[in-house]
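Enquirer: the sequence and its predicted three-dimensional model are supplied below.
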Amino acid sequence: MREDFLLNDDKEFATEDGDFITGESDDQHVELLLVLHKGELKENPTIGVGLSNFIGKQTTSKANMKREIKVGLQADNYKVKTIDIEDNGHFDLDYELEE
């Protein structure tokens, strides 16, 4: 389990009484990894899945999407235990942090 600064719904640092809030952040890390595109983080340009590249594209296969998610999370030490992708693009993801 990782701890980090937490973000609010607007993806800004969450604060309470003028201080940043910290807490369990694995779900937050994974969500950001899925949304970010490679090259968006200057500190680590190879990280990111870029899900928006897959959504609504007729050429996207579920197998390719699963592979990109697995590889993208693996780059930040997460192991995908299961992933189920529905035809409408919704998916269920179960993962664990490999330490």
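Expert: All right, it came through fine.
Enquirer: alpha carbons only for contacts and neighbour counts from here, please
Expert: OK.
Enquirer: residue 41 - nearest residue in space that isn't next to it in sequence?
Expert: Excluding its sequence neighbours, the residue lying closest to residue 41 (C-alpha to C-alpha, 6 or more residues apart in numbering) is residue 47, at 7.4 Å.
Enquirer: then this one, side by side with the first:
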Amino acid sequence: MKDITVTTEYDLEVVGGDFVTNESTAQHVEFLLLSKQGEWKESPITGCNIQQAQNGSITRALDRHIRIQLEADGFSAEVLQITEKGINVKGKYKQ
């Protein structure tokens, strides 16, 4: 998926006065994981609120919640691994 991209500090990437567009699938998944429900005006139930799970237990409920949110966003997850070191997600958006 191609979209407007942001920097590592979450600022819009601008070059020569224009927004930069690049492959943005990883960025979309990251935003979905970091978002809290209620932060997206157009879709108030979107968001995984992964920070809430930080330093907590990794449960099947967390795995299920992430899978449901990804699927609702149109992302087909081939791999979803949640460990103490982080989250590994591989897949693609449905065309």
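Expert: Now that the structure is in, tell me what you want to look at. These numbers come from a predicted model, not from an experiment.
Enquirer: one step back: where does the residue nearest to residue 41 of structure 1 land in three-state SS?
Expert: Classification of residue 47 of structure 1 using DSSP: H, G, I helix; E, B strand; the rest coil returns coil.
Enquirer: ditto for residue 40 of structure 1
Expert: Counting by three-state DSSP, the backbone at residue 40 of structure 1 sits in coil.
Enquirer: what of residue 84 of structure 1?
Expert: At residue 84 of structure 1, secondary structure determined by three-state DSSP is strand.
Enquirer: could you pull out the strands in structure 1 for me?
Expert: Using DSSP state E, the strands of structure 1 run over residues 3-5, 15-16, 19-20, 22-24, 78-85, 91-97.
Enquirer: in TSV: those strands, plus mean neighbour count and distance to residue 63 of structure 1.
Expert: Below are those laid out as TSV (neighbours: other C-alpha atoms under 10 Å; distance: least, C-alpha to C-alpha, whole Å):
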stretch	mean neighbour count	distance to residue 63 of structure 1
strand 3-5	13	32
strand 15-16	10	40
strand 19-20	10	39
strand 22-24	13	30
strand 78-85	14	9
strand 91-97	13	13
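Enquirer: so which bit of structure 1 is stretch 19-38 of structure 2 matched to?
Expert: Using TM-score structural alignment, stretch 19-38 of structure 2 lines up with residues 20-39 of structure 1.
Enquirer: so for that stretch, what gets flagged as buried?
Expert: If you call a residue buried by 16 or more other C-alpha atoms under 10 Å, then stretch 20-39 of structure 1 has these buried ones: 25-26, 29-30, 33-34, 36-38.
Enquirer: much appreciated, bye for now.
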